[in-house]
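Colleague: Have a look; sequence and predicted model below, questions after that.
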Amino acid sequence: MNAFEKLMNNNLFFLNRSDHLRLRKLALPAFSPRIMNQMKERFAVLVKERFDEIGSPETFNFAKEVAEIIPVQAIASLVGIPREKFPIFDSLAYGIVRGINPMLSPEEREDAIKGIPEGIDLLNSLINEKRNNLSDDFLSTLIAAEEDGKKLSNWEMCALIGSVLGAGSDTAVDLHTYLIKALLNHPDEFEKLKNNPELTQNAISETLRCESSGKTGLARYASEDIQLRDIEIKKGQMIQLITSTAGKDPNIYKNPEKFDIERDQDKSISFGQGPHYCIGVTLVRSQTEVMLKELLERFPNLSLGEKINYDYSHHNARRITELEIKTGI
């Protein structure tokens, strides 16, 4: 079993119910709002440095120069990866995200995951070092977590971080691009947000509802025979749940095709529900809020450019690869 396969075997997405609940319970304190609020300052530094590197051009590709970079760097910063080791962590993230693509040939997957062992070595080294120097940060909280005298193993922590990379970096890339596209395509809502920055989190929720980037569903199996309107589903049959359609349900959302950053989001299921509610929701929301704040401070008069391109071959998302932004400078 190679490093990628071992990561996947311990991944939150693929564990049985009891192991999933145990790992989730131990990991939750590390993803608390308190720790995520501590991270906002670090996220702000990363974002400022990114925009410093972009400079003051007339236009730039937001997808390539911001959205594809910030999410992985935010997770690296959360874990405590030294800046000079970011490229190793980036290769780990690439290997996990690319490696789970079911459309790859064995040769393509082997090439994609080649950076994973070095990334795992980096995480193990960091965990072992942190064990002797615990603080109140993310990794220390994971190490200290205990239930019935049992703690997370190094591999479980590596797999948990891998789960965050697999679910939280790629999806955050799409959230960043679709948020900016949605706001700039709706000037009235954009102006409303600039005048009322407290609506930022609601704007994020509305983007996930109205501009969902996902194009695949969640596989579930019927535990009993079900009659859904005129469709009969037999026990054991697989059901593909396209959760993004829930955001367009007219029985739940009035005028669901309208992008409205003041919409009531109490019934949103964009981050899941129950025991599978997204463990990294505060991480994603925090980094996105910091990114948007800096973007608007740098370029208050930004607008959409002419170039927008999609990667239609992406296996599970309507991935925007080019989103030209006019800075208004």
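Modeller: Right, received. Where do you want to start? Numbering: from 1, shown residues only.

Colleague: Could you use CA atoms for every contact and neighbour count after this?
Modeller: Fine.

Colleague: residue ranges for the helices of the stretch 1-150 of the chain, please.
Modeller: Remark: helices assigned in the stretch 1-150 of the chain by DSSP state H, counting those that start in this stretch are 3-9, 17-27, 33-54, 62, 70-79, 86-99, 106-112, 116-131, 138-144.

Colleague: between those helices, which gets nearest to residue 231?
Modeller: Evaluated over the helices of the stretch 1-150 of the chain, closeness to residue 231 peaks at helix 17-27, with 28.3 Å, by CA to CA.

Colleague: For the closest one, which residues meet the burial criterion?
Modeller: Using 16 or more other CA atoms under 10 Å as the test for burial, helix 17-27 gives 20, 23, 24, 26, 27.

Colleague: swap in stretch 311-329?
Modeller: Neighbour counts over stretch 311-329 (16+ other CA under 10 Å) mark 315, 317, 318, 319, 320, 321, 322, 323, 324, 325, 326, 327 as buried.

Colleague: and the residue lying closest to the third one once chain neighbours are set aside, how many neighbours does it have?
Modeller: Taking CA to CA, 6 or more residues apart in numbering, and ignoring the residues beside it in sequence, residue 318 has residue 213 as its nearest neighbour in space, at 5.1 Å. Residue 213 is flanked by 20 other residues according to other CA atoms under 10 Å.

Colleague: Now do the same contact list for residue 213.
Modeller: 174, 175, 178, 317, 318, 319 (CA atoms under 8 Å, 6 or more residues apart in numbering).

Colleague: redo that, cut-off 10 Å
Modeller: The contact partners of residue 213, by CA atoms under 10 Å, 6 or more residues apart in numbering, come to 171, 174, 175, 177, 178, 207, 244, 316, 317, 318, 319, 320.

Colleague: quick revisit: from the buried residues of helix 17-27, pick the one nearest residue 303.
Modeller: Using CA to CA, residue 27 comes nearest to residue 303 of these, at 40.1 Å.

Colleague: out of everything not next to it in sequence, what's closest to that closest one?
Modeller: According to CA to CA, 6+ apart, the nearest residue to residue 27 is residue 142 (6.0 Å).

Colleague: List the contacts of the one you found.
Modeller: If a contact means CA under 10 Å, 6+ apart, then residue 142 has 26-31, 127, 136, 151-153, 157, 160 as its contacts.

Colleague: of all these, which comes closest to residue 98?
Modeller: Closest to residue 98, out of all of the contacts of residue 142 and judged by CA to CA, is residue 160, at 17.2 Å.

Colleague: Please give the element, helix or strand, for the closest one.
Modeller: Per DSSP states H and E, residue 160 falls inside helix 154-168.

Colleague: which helices and strands does that helix pack with?
Modeller: With contacts taken as 3 or more CA pairs under 10 Å, 6 or more residues apart in numbering; DSSP states H and E, helix 154-168 sits against helix 3-9, helix 17-27, helix 70-79, helix 86-99, helix 116-131, helix 138-144, helix 170-185, helix 281-298.

Colleague: Alongside the first one, take a look at this:
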Amino acid sequence: MSRQPVLLPYADPAFVADPFPLYRRLREDGPVRRAVLAGGLDAWLVTRYEDGLAALSDPRLSSDVRDASDPRLIQQLPRFERESMMSNMLRSDPPDHTRLRRLVSKAFTARRVAELGPRIQEITDRLLDAVAPAGRADLVADLALPLPVTVICELLGVPVDDRHAFQRWTDAMLVRGEGLPDPAAVDEAWQRMHAYVTAHLDAKRAHPGDDLLSALITAHDEEQRLNRDELIAMTFLLLVAGYVTTVNLIGGGIAALLAHPAQLTLLREHPDLLPDAIEEFLRYDGPVSPGIARFAREDVDIAGVTVPRGATVLIASAIADRDPARFPDPDRLDITRRDNGHLAFGHGIHYCLGAPLARLEGRIAVGTVLRRLPDLALAVSPAELDWRPGGLRGPARLPVTFTPGGRAG
């Protein structure tokens, strides 16, 4: 294994548009590879599938950033996040993680999610009704973004009209790139989101409804299973995580189809392949890249490499999901692929709670686009597409043309 850390070149537009040639070289270089991430942070990349699968279930690898030895990881967090937003499921381990996850898991069971299907279809058709007569659209701004935002707002009981505000704050909070964002701007976004969430929770407490946030408030007020910071952090996590990655799944999935016309035709002709297609989009170019961070509680041996206590371990799901030892011909998009046990949603106790909802939204959105927008094509060359620069991967815009049509029947 090379000892010189590799720099992930987020300033290089070619890498942002297509990181997979470098990812492939990193995987071939060794199963564990040191890398320099945005902001100069050092991490140990786990690049192969079997090692990544094992690492995601290894209790010696913590989700709590406070277990990291590099003080910059805490220092680079916005002040407001450090003080108020650390008590969420993504940053916790058992027993706190077990308790927090149990409180919301009933809202995301397969049965509960399936019941949302008709409403998701209704929202999708309404969004496409607005663009179908024009014969052109930006399928990120016009569909991939507003669909999951509307769904999570309704699930949580948040006014959909507020979505533009918290989308702006979310964009500021999650900005990634080669260097560090403006800390004052990021902290202001965190403060605005915190104030919004707190005010909304107060309103829900005064006028509870049949929604998930009202149930969480009950858990805080009556059953004392959530403290105040946990309640706020949980609300923030559900609101943001409930839509950010799904935007990229839908936009990235459609972009992948448009770049592979034979696969697009196959899916149009065989819509029963849609569930397999969604899994392949997640494997081929998933919404999280390069992967999922953990922090070593002790010295940990991964594939014969000793990762020291306190190190940041980046389980590179986007690299591992193209491991030829696990996926034959991994750089080929194949919507008929079977046994597609990708790592895009993680694995183990932190497996994405919203995975069933994301899959359903993806199936309905992509399937409806293919059904309602004939002759779908990119309005720009693939090289002109703008991709998000790091951490969360997907097209920032997806301009398309199609044969104009009418409203859904």
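Modeller: Perfect, thanks for sending it. On a predicted model such as this, the values are computed, not experimentally measured, just so you know.

Colleague: ok so, going back, got a markdown table for the helices of the stretch 1-150 of structure 1, with distance to residue 292 of structure 1 too?
Modeller: Converted to a markdown table, the helices of the stretch 1-150 of structure 1 look like this (distance: least, CA to CA, whole Å):
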| stretch | distance to residue 292 of structure 1 |
| --- | --- |
| helix 3-9 | 33 |
| helix 17-27 | 28 |
| helix 33-54 | 9 |
| helix 62 | 12 |
| helix 70-79 | 12 |
| helix 86-99 | 22 |
| helix 106-112 | 31 |
| helix 116-131 | 29 |
| helix 138-144 | 24 |
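
Colleague: with the contacts of residue 213 of structure 1 in mind, which one is nearest to residue 43 of structure 1?
Modeller: The nearest member of those to residue 43 of structure 1, counting by CA to CA, is residue 175 at 16.3 Å.

Colleague: corresponding residue for the closest one in structure 2?
Modeller: In structure 2, the residue matched to residue 175 of structure 1 (TM-score structural alignment) is residue 249.

Colleague: any idea how far the closest residue to its match other than its chain neighbours lies from residue 95 of structure 2?
Modeller: Leaving aside its chain neighbours, residue 249 of structure 2 sits nearest to residue 287 (5.7 Å; criterion: CA to CA, 6+ apart). Look at residue 287 of structure 2 and residue 95 of structure 2: by CA to CA, to the nearest Å, they are 28 Å apart.

Colleague: got it, and residue 22 of structure 2?
Modeller: Distance, residue 22 of structure 2 to residue 95 of structure 2, using CA to CA: 38 Å.

Colleague: Repeat that for residue 20 of structure 2.
Modeller: According to CA to CA, residue 20 of structure 2 stands 37 Å off from residue 95 of structure 2.

Colleague: And for residue 53 of structure 2?
Modeller: 22 Å.

Colleague: again with residue 265 of structure 2
Modeller: Going from residue 265 of structure 2 to residue 95 of structure 2 by CA to CA gives 48 Å.

Colleague: Looking for the alignment partner of residue 278 of structure 1 in structure 2.
Modeller: In structure 2, the residue matched to residue 278 of structure 1 (TM-score structural alignment) is residue 352.

Colleague: show me the contacts for the residue nearest to that match when sequence neighbours are not counted.
Modeller: Using CA to CA, 6+ apart and skipping residues adjacent in sequence, the residue nearest residue 352 of structure 2 is residue 345, 5.2 Å away. By CA under 10 Å, 6+ apart, residue 345 of structure 2 lies in contact with 245, 282-283, 286-288, 292, 317, 351-355, 358.

Colleague: And for residue 162 of structure 1?
Modeller: 4, 7-8, 10-12, 92-93, 95-97, 116, 120, 156, 168.

Colleague: Map it across to structure 2 for me.
Modeller: Checking TM-score structural alignment: residue 162 of structure 1 goes with residue 236.

Colleague: related to what we said a few turns ago, pull out the buried residues from the contacts of residue 345 of structure 2.
Modeller: Taking 16+ other CA under 10 Å as the criterion, what is buried in the contacts of residue 345 of structure 2 is 245, 282, 283, 286, 287, 288, 292, 317, 353, 354, 355, 358.

Colleague: Look up how far residue 110 of structure 2 lies from the fifth one.
Modeller: The spacing between residue 287 of structure 2 and residue 110 of structure 2, counted by CA to CA, is 21 Å.

Colleague: do the fourth one as well
Modeller: As judged by CA to CA, residue 286 of structure 2 and residue 110 of structure 2 stand 22 Å apart.

Colleague: and if you look at the second one?
Modeller: When CA to CA is the yardstick, residue 282 of structure 2 and residue 110 of structure 2 sit 19 Å from each other.

Colleague: Just give me the neighbour total for residue 360 of structure 2.
Modeller: The burial count assigned to residue 360 of structure 2 is 19, neighbours taken as other CA under 10 Å.

Colleague: wait, what's in contact with it?
Modeller: Applying CA under 10 Å, 6+ apart to residue 360 of structure 2 gives the contacts 110, 113, 114, 116, 117, 120, 121, 275, 278.

Colleague: who wins for neighbours among those residues?
Modeller: Tallying neighbours with other CA under 10 Å puts residue 278 at the head of the contacts of residue 360 of structure 2, with 23 neighbours.

Colleague: Looking for the alignment partner of it in structure 1.
Modeller: Match for residue 278 of structure 2 (TM-score structural alignment): residue 204.

Colleague: Ok, residue 266 of structure 2 next?
Modeller: Aligned partner of residue 266 of structure 2 by TM-score structural alignment: residue 192.

Colleague: Mind giving me the packing neighbours of the helix or strand that match falls within?
Modeller: Secondary structure from DSSP H and E places residue 192 of structure 1 in helix 187-195. With contacts defined as 3+ CA pairs under 10 Å, 6+ apart, helix 187-195 of structure 1 has these neighbours: helix 170-185, helix 200-210, helix 281-298.

Colleague: The longest one vs structure 2, mean deviation?
Modeller: It refers to helix 281-298 of structure 1. Compared with structure 2 after the fit, helix 281-298 of structure 1 shows a mean deviation of 1.8 Å (mean CA distance after the TM-score superposition for structure 1).

Colleague: Give me the angle between that helix and helix 154-168.
Modeller: Relative orientation of helix 281-298 of structure 1 versus helix 154-168 (axes from the mean of the first three to the mean of the last three CA atoms, to 10 degrees): 50 degrees.

Colleague: Let me know the angle separating helix 281-298 of structure 1 from helix 187-195.
Modeller: Compare the direction of helix 281-298 of structure 1 with that of helix 187-195 by the same axes, to 10 degrees and you get 90 degrees.
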